[in-house]
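Student: pasting the sequence and the predicted coordinates here, then a few questions.
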Amino acid sequence: AGSPQQIADFESAKLDALRAHSGPGLKIALDGHMGNNPGQTWDLPTALTVCRAIEPYDLLFFEEPLHYTDPWGYAELRRATPIPIAGGECLTTMYEWRVFAEQDSFDIGQPDAAFTGGLGEFMRVAALLAGKGRQIATHSWAAGGGFMQNLHCGFAAENTTVLEIAPAYGPLHREIIGDSFRMVDGQVLPPDCVGLGITLSEATKARFPFVPGSGEFNSVPGKVLVD
């Protein structure tokens, strides 16, 4: 919250701290999360002010600086900044993706197979963006099946630039995914498992009963669902 310049200064301070801690070699992507305020998303002037402030940091990309229903605003923002603009994790249909693709709204699209209708629809979205010369970065904030769907699709798509992986691998992930997800020296290896590579047993379902509204909390261990 605050004025556009105050918001820009806050984002710059975060990047200063990250760069000071990590050094010059780490590639950093910044998530605007549409403004990080459920009651007030960033408008285009605010997003532009933030972009101007963070351009010197040489970001890998800037994710969701605007509301996910504004393809025209994203297109205008893209034309106004050299920072690669990413988004699309909230889009659920091919129709929506076509609108954003027609407006050339993203440098990097972020489809999620769990949201867009499965592996086939993900691959169609990836092909649509590839035809526009655009890359994808998988959105994969899921606990098991969705996580592995996006992992498989990310390796299958020709225009994948990076795979998103939840920062903490919790007990639900371990039980469902097991050894199907492999990372060596910071590099994710292609899955070589049968099918998606998940196992959902009755015992696992009993240990992790479904709680309405808990989806994001299941995907990131350590979060707490508050009534």
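Tutor: Now that the structure is in, tell me what you want to look at. Note that this is a predicted model, so its numbers are computed, not measured.
Student: please make it C-alpha for all contacts and neighbour counts, starting now.
Tutor: Will do.
Student: could you say which helix or strand contains Gly73?
Tutor: Assigned by DSSP states H and E, Gly73 belongs to helix 71-80.
Student: report all helices and strands that whichever helix or strand comes after that helix contacts.
Tutor: Once helix 71-80 ends, the next helix or strand along the chain (criterion: DSSP H and E) is strand 85-87. Where contact means 3 or more CA pairs under 8 Å, 6 or more residues apart in numbering; DSSP states H and E, strand 85-87 is packed against strand 61-63, strand 108-109.
Student: the helix ranked longest in the chain packs against which elements?
Tutor: Longest helix of the chain, by residue count under DSSP state H: helix 4-22. Applying 3+ CA pairs under 8 Å, 6+ apart, we find helix 4-22 packed against helix 44-54.
Student: also this one, for the comparison:
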Amino acid sequence: MKIGRIETFYVPPRWLFVRVESDEGAVGWGEASLEGHAEAVDGAFEALRDRFLGHDPYRIEDIWQVGYRGGFYRGGAVLMSALAGLDQALWDLKGKAVGLPAWEMLGGAVRDKVRAYAWIGGDRPHEIGEAARARREQGFSAVKMNATAELEWLAAPKSFDAVVERVEAAQAAGMDVGLDFHGRVHRPMAKQLAKVLEPLGLLFIEEPLLSENPEGLAGLAALVATPIALGERLYSRWDFKPFFESGAVDIIQPDLSHAGGILECRKIAAMAEAYDVAVAPHCPLGPLALAACLQLDACTPNVAIQEISLGIHYNVGHDLLEFVTNKEVLSPVDGYLPIPRGPGLGVLIDEAAVRAAHKGRHRWRNPVWRHADGSFAEW
């Protein structure tokens, strides 16, 4: 069997799907979505086609090694997202060809379902409370929300009161809460806000500082007991390595469509296990990305919880399951996502719908925010 075709599809609202077909007609799907940079990732597939058309699709490790190392320049969001989408599609193709889920080929299941959380928005406590109750009615018992709007280098501590009130509103609705700082808070404010939030018993604080500030994160980790989560902007095991070594992180959040795919994220998770660090895969993306995450969740002992982009926040009016025909495999039940039992990634894609959607070629871009003084603010 040889790889005969590698196709990419721009799928709204901001996804990039990958389809790999063998010369014998076996097909696999993956997701190489990199929000706001679909064109760049699509361009990276030109080199991947040159290297891997005619290659044995079962040799996933070899393809990954050549894809990562063969171009001399390696790593980064664009190249790793392209490699991630190809990796996912190869696991899907191989699994469907041999009749096994990807998790079965990776060592077998350690769980039958995984706890899931969904995002909620709102600026005021009553809005947060309503959103949390809506998620509870969907069956969730945990949510993630933004900690705050941008905080300047120096801000009055009284501005933290609103953050506490918003968290308490979600907790009053019966939800466990993870709080995403999104790297918006500079170090002088981050350490104060983290201490203020500590009594609330959060699931985690995510990106209290950007991962490009490892020294600051290590210092913050020494100050607070709340678990620190990060990793959506790290793209390989080598990127994660210094955070394990410094003890700066308690929960890692690799994105399986950004960090090299299933194979690489399985290795990242194994490294984390050696440091007693939990895994909570990042997934504000589409159905194939989520299906890939569930393959990792199934066979990885230190997975704690899974993000799911159910609703319109991430998907901008599009249904997560819009292009999936067996929708039940990605639907939460009583706060958990089931582990897909079907071969490959376990999802069935409506190819005709994907090809029709691709004709529109979305041009999604991250919004740009600014501080009150007009300077750029982190998204």
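Tutor: All right, it came through fine. This one's a predicted model, so the numbers in the text were calculated from it and none came from an experiment.
Student: now the TM-score, please.
Tutor: The TM-score (TM-score structural alignment, normalised by the length of the first structure) is 0.82; 209 aligned residues with a CA RMSD of 2.4 Å.
Student: rewinding a little: so after the longest helix of the first structure, what's the next helix or strand?
Tutor: strand 29-31.
Student: show me how far that following strand is from its chain's centre.
Tutor: Remark: strand 29-31 of the first structure is offset 9 Å from the chain centroid, using CA atoms, centre = their mean, to the nearest Å.
Student: repeat that for stretch 201-214 of the second structure.
Tutor: When distances are taken as CA atoms, centre = their mean, stretch 201-214 of the second structure is centred 15 Å away from the chain's centroid.
Student: just to revisit the earlier point, looking at the helices and strands packed on strand 85-87 of the first structure, which is closest to Pro71 of the first structure?
Tutor: Checking those against Pro71 of the first structure by CA to CA gives strand 108-109 as the closest, at 12.0 Å.
Student: how much space is there between the residue nearest to the spatial centre of the first structure and Cys193 of the first structure?
Tutor: With distances taken as CA atoms, centre = their mean, His139 lies nearest the centre of the first structure, 3.7 Å away. Look at His139 of the first structure and Cys193 of the first structure: by CA to CA, to the nearest Å, they are 21 Å apart.
Student: the second structure: which residue goes with Glu89 of the first structure?
Tutor: Using TM-score structural alignment as the criterion, Glu89 of the first structure maps onto Glu232 of the second structure.
Student: list the buried residues of the longest helix belonging to the second structure.
Tutor: When the second structure is parsed with DSSP H, its longest helix is helix 77-98. Buried residues in helix 77-98 of the second structure, counting neighbours by 16 or more other CA atoms under 10 Å, are found at 77-97.
Student: name the stretch among the helices and strands packed on strand 85-87 of the first structure that sits most buried.
Tutor: strand 108-109 (a mean of 27; mean count of other CA atoms under 10 Å).
Student: list the contacts of that one.
Tutor: 61, 84-89, 129, 134-138 (CA atoms under 8 Å, 6 or more residues apart in numbering).
Student: any chance of the helices and strands packed on strand 85-87 of the first structure in a markdown table with distance to Leu26 of the first structure as columns?
Tutor: Output for these, formatted as a markdown table (distance: least, CA to CA, whole Å):
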| stretch | distance to Leu26 of the first structure |
| --- | --- |
| strand 61-63 | 13 |
| strand 108-109 | 19 |
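Student: out of the ones you listed, which is closest to Ala75 of the first structure?
Tutor: Between those, strand 108-109 lies closest to Ala75 of the first structure; by CA to CA that is 12.1 Å.
Student: against the second structure, where does the closest one fall?
Tutor: The aligned range for strand 108-109 of the first structure is 251-252, by TM-score structural alignment.
Student: mean deviation of the matching stretch from the first structure?
Tutor: Relative to the matching residues in the first structure, stretch 251-252 of the second structure has an average distance of 0.6 Å after the fit, by mean CA distance after the TM-score superposition for the first structure.
Student: and that stretch, how far out from the chain middle?
Tutor: Distance, stretch centre to chain centre, for stretch 251-252 of the second structure: 12 Å (CA atoms, centre = their mean).
Student: also stretch 275-286 of the second structure?
Tutor: 7 Å.
Student: cool, stretch 183-199 of the first structure as well?
Tutor: 19 Å.
Student: now do stretch 150-168 of the first structure
Tutor: 10 Å.
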